[in-house]
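K.L.:
predicted model and sequence follow; I will ask about them next.
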Amino acid sequence: MGVSQGHRPGAGATDVVVVGSVNADLVVRVDRHPSPGETLLGTSSVTLPGGKGANQAVAAARQGARVAIVGAVGDDPYAHVALSALRAADVDLTHVAQVTGATGLAVVTLAASGENTIVVVPGANAQVTESSVATATEVVAAAAVCVMQLEIPLPTVEHAARLAHHHGTRVLLNAAPATALPRAVLRLADPLVVNEHEAAVLLGRVHDSPAAAAHELTGLGARSAIVTLGAAGLVGHDDDGAFSLPAPAVTAVDTTGAGDAFVGALAAGLAAGQPLRAASAHATRVAAYSVTRLGAQPSYPGPADPLP
């Protein structure tokens, strides 16, 4: 069973297709993170739309891309929340299935410093299968960029990457949450996007130099690689060699979903024909904007919002 679509002006063409997770985020604000075994009183709580796949889809759509998503939600009350921002951003939900059971849920503990901890319960995301992607073959083949993360089963990610590559659709692989990946999948990524922790998992060690780590990731097979560094910006490596980009200086309120803001904006830029470095520079500004506001999807800027 699929979810209801809603109004989509200009439906039919797709720039970016996202294969990934759709969650509800339960955000609890605390003065500081608790120690193991400690109980703290929170200052507030709110339920917001989330999931790395949905976050990236909304971020791309708000940057002007025509976006479709392949995923799943449950038949519980959280499904409405999880889909709300996707609908508002006119993301194509044709290939989002509604399955029996719970919608994916992320419990986010947000400290006054802006740093967060996150526990994700996959729920319906575990039912995003290779057949889910196969039914969306036409959309994947027609898109300029196919975006994937790792909050859905790995065989589904591998299948989506192969399908996209077969049809000439650029593969943007965000290897998060951190896990080891087959080289056959890494070879399809252009770019591979990771943070420092995720890079260490793929490389099997913590690298002294993020720039060297980005280069080494291309040695694993990725055509291009970007290592995001939070407030320090990013480093990358592509056919023209190494590059680095600073991040704008902002006061962080909530870092939840900042990496997804970057990936979604990067996908939109690549789909519009921007070179990797130019698209990355714009995406760092989108990510910086996002950390100045609460939540993931609600914090993502539209075309008229002034970026830092």
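P.N.:
Great, that's in hand.

K.L.:
contacts and neighbour counts: CA atoms only from here.
P.N.:
Noted.

K.L.:
which stretches in the stretch 51-200 of the chain count as helices?
P.N.:
Along the stretch 51-200 of the chain, the stretches classed as helices by DSSP state H, counting those that start in this stretch are 52-62, 78-88, 130-134, 137-142, 154-166, 183-186, 196-203.

K.L.:
alright, now check it against this:
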Amino acid sequence: MRTLRRLDPSSSEESARPALTVVGSINIDLTAVCERLPAPGETVGGATLQRQPGGKGANQAVAAARLAGRSRMIGAVGDDPDGDVVLRSMAATGVDVTGVGRVPSPTGTALVAVDRHGENQIAVCVGANAEVSLDDVTFAAEDVVLCQLEIELGAVRETARRTPGFFALNAAPAVPLPGDLVDRCDLIIVNETEYALIPELADAKLVAVTYGAEGSALYSHGRRVASAPGNEVAVVSTVGAGDAFCAALVLALTSGLDHETALRAANAVGAHAVGDSSAQPAFFPLAHYLPPPAAPG
């Protein structure tokens, strides 16, 4: 197993370089915390309202900054008060937001309902996320880049084409993926439902699949090559857990960890996230979540 890099930078050059560049969505989350989720056509009362920064891209960038010290966000927000809120919030955690554009469209908004078991329903109003631009954005060979599918597919494909180094895709929400995009990805991350909905993933070089409490696994060209069990934890909310897992897994794999150890660390980060009501919870440095070394003999 190689030495971890970028997780505890010791030089000014390393500390100045983002551990992860995220190209993706930035939202304000309006969350109703309910006793149970409503059925179609049903109204459930007694909910409490929370208003927090969110969006899969922003969640992943914030998680990476907290796990590894620094990250970079490429995206778009509205020229409105919500845009000010999310930019200030990301910057405060160590995210470089100079690549986030301000556009006339309103900042993206997610309408979230969460029940007492942590299960959720989410409707996303794309807003400014439809206008993510890569103008004046450059990617260096050493940059690690992560995208999701809450922005236009064309922007994702352009990011993949322009990334000379490691490129990962969180293929959520699930949509059909062009063959050139699947071929370009060094890593694709999905949950078990998304894995079933995207048959193109059977040909991908490396796919991480999450199974909730059952853990996660890695597949290469459809063959399971590693797995790790889930962590037993009381669930408060699952809204940001997948995003935290994505950031942690990409950081772990690109820092030199073997597949199983990387999965175990990412599972531990995801478990930490489900115990928090925020989509952008606080984390320890990633090394805190590594499994203890096996006893000799």
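P.N.:
Arrived safely. Worth saying up front: this structure is predicted, and the values here are computed from it rather than measured.

K.L.:
can you pull the contacts of the counterpart of residue 116 of the second structure in the first structure?
P.N.:
In the first structure, residue 116 of the second structure lines up with residue 112, judged by TM-score structural alignment. Residues counted as contacts of residue 112 of the first structure (Cα atoms under 8 Å, 6 or more residues apart in numbering) are 29, 30, 31, 32, 253.

K.L.:
how about 6 Å then?
P.N.:
Contact analysis of residue 112 of the first structure by Cα atoms under 6 Å, 6 or more residues apart in numbering lists residue 31.

K.L.:
how much space separates it from residue 71 of the first structure?
P.N.:
From residue 112 of the first structure over to residue 71 of the first structure the distance is 33 Å, taken as Cα to Cα, to the nearest Å.

K.L.:
swap in residue 60 of the first structure?
P.N.:
16 Å.

K.L.:
now residue 302 of the first structure
P.N.:
Residue 302 of the first structure sits 23 Å away from residue 71 of the first structure, going by Cα to Cα.

K.L.:
who's more crowded, the two?
P.N.:
Shown here are residue 302 of the first structure and residue 71; by other Cα atoms under 10 Å, residue 71 has more neighbours (28 against 17).

K.L.:
and that one, what pairs with it in the second structure?
P.N.:
In the second structure, residue 71 of the first structure lines up with residue 75, judged by TM-score structural alignment.

K.L.:
isn't that match right up against residue 100?
P.N.:
Yes - contact criterion Cα atoms under 6 Å: residue 75 of the second structure and residue 100 qualify, at 4.7 Å.

K.L.:
now render the helices of the stretch 51-200 of the first structure as TSV, adding distance to residue 236 of the first structure.
P.N.:
Shown next, in TSV, are the helices of the stretch 51-200 of the first structure (distance: least, Cα to Cα, whole Å):
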stretch	distance to residue 236 of the first structure
helix 52-62	20
helix 78-88	30
helix 130-134	29
helix 137-142	26
helix 154-166	21
helix 183-186	15
helix 196-203	12
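
K.L.:
so of these, which one's packed in deepest?
P.N.:
Highest mean neighbour count among the helices of the stretch 51-200 of the first structure (mean count of other Cα atoms under 10 Å): helix 52-62, with a mean of 32.
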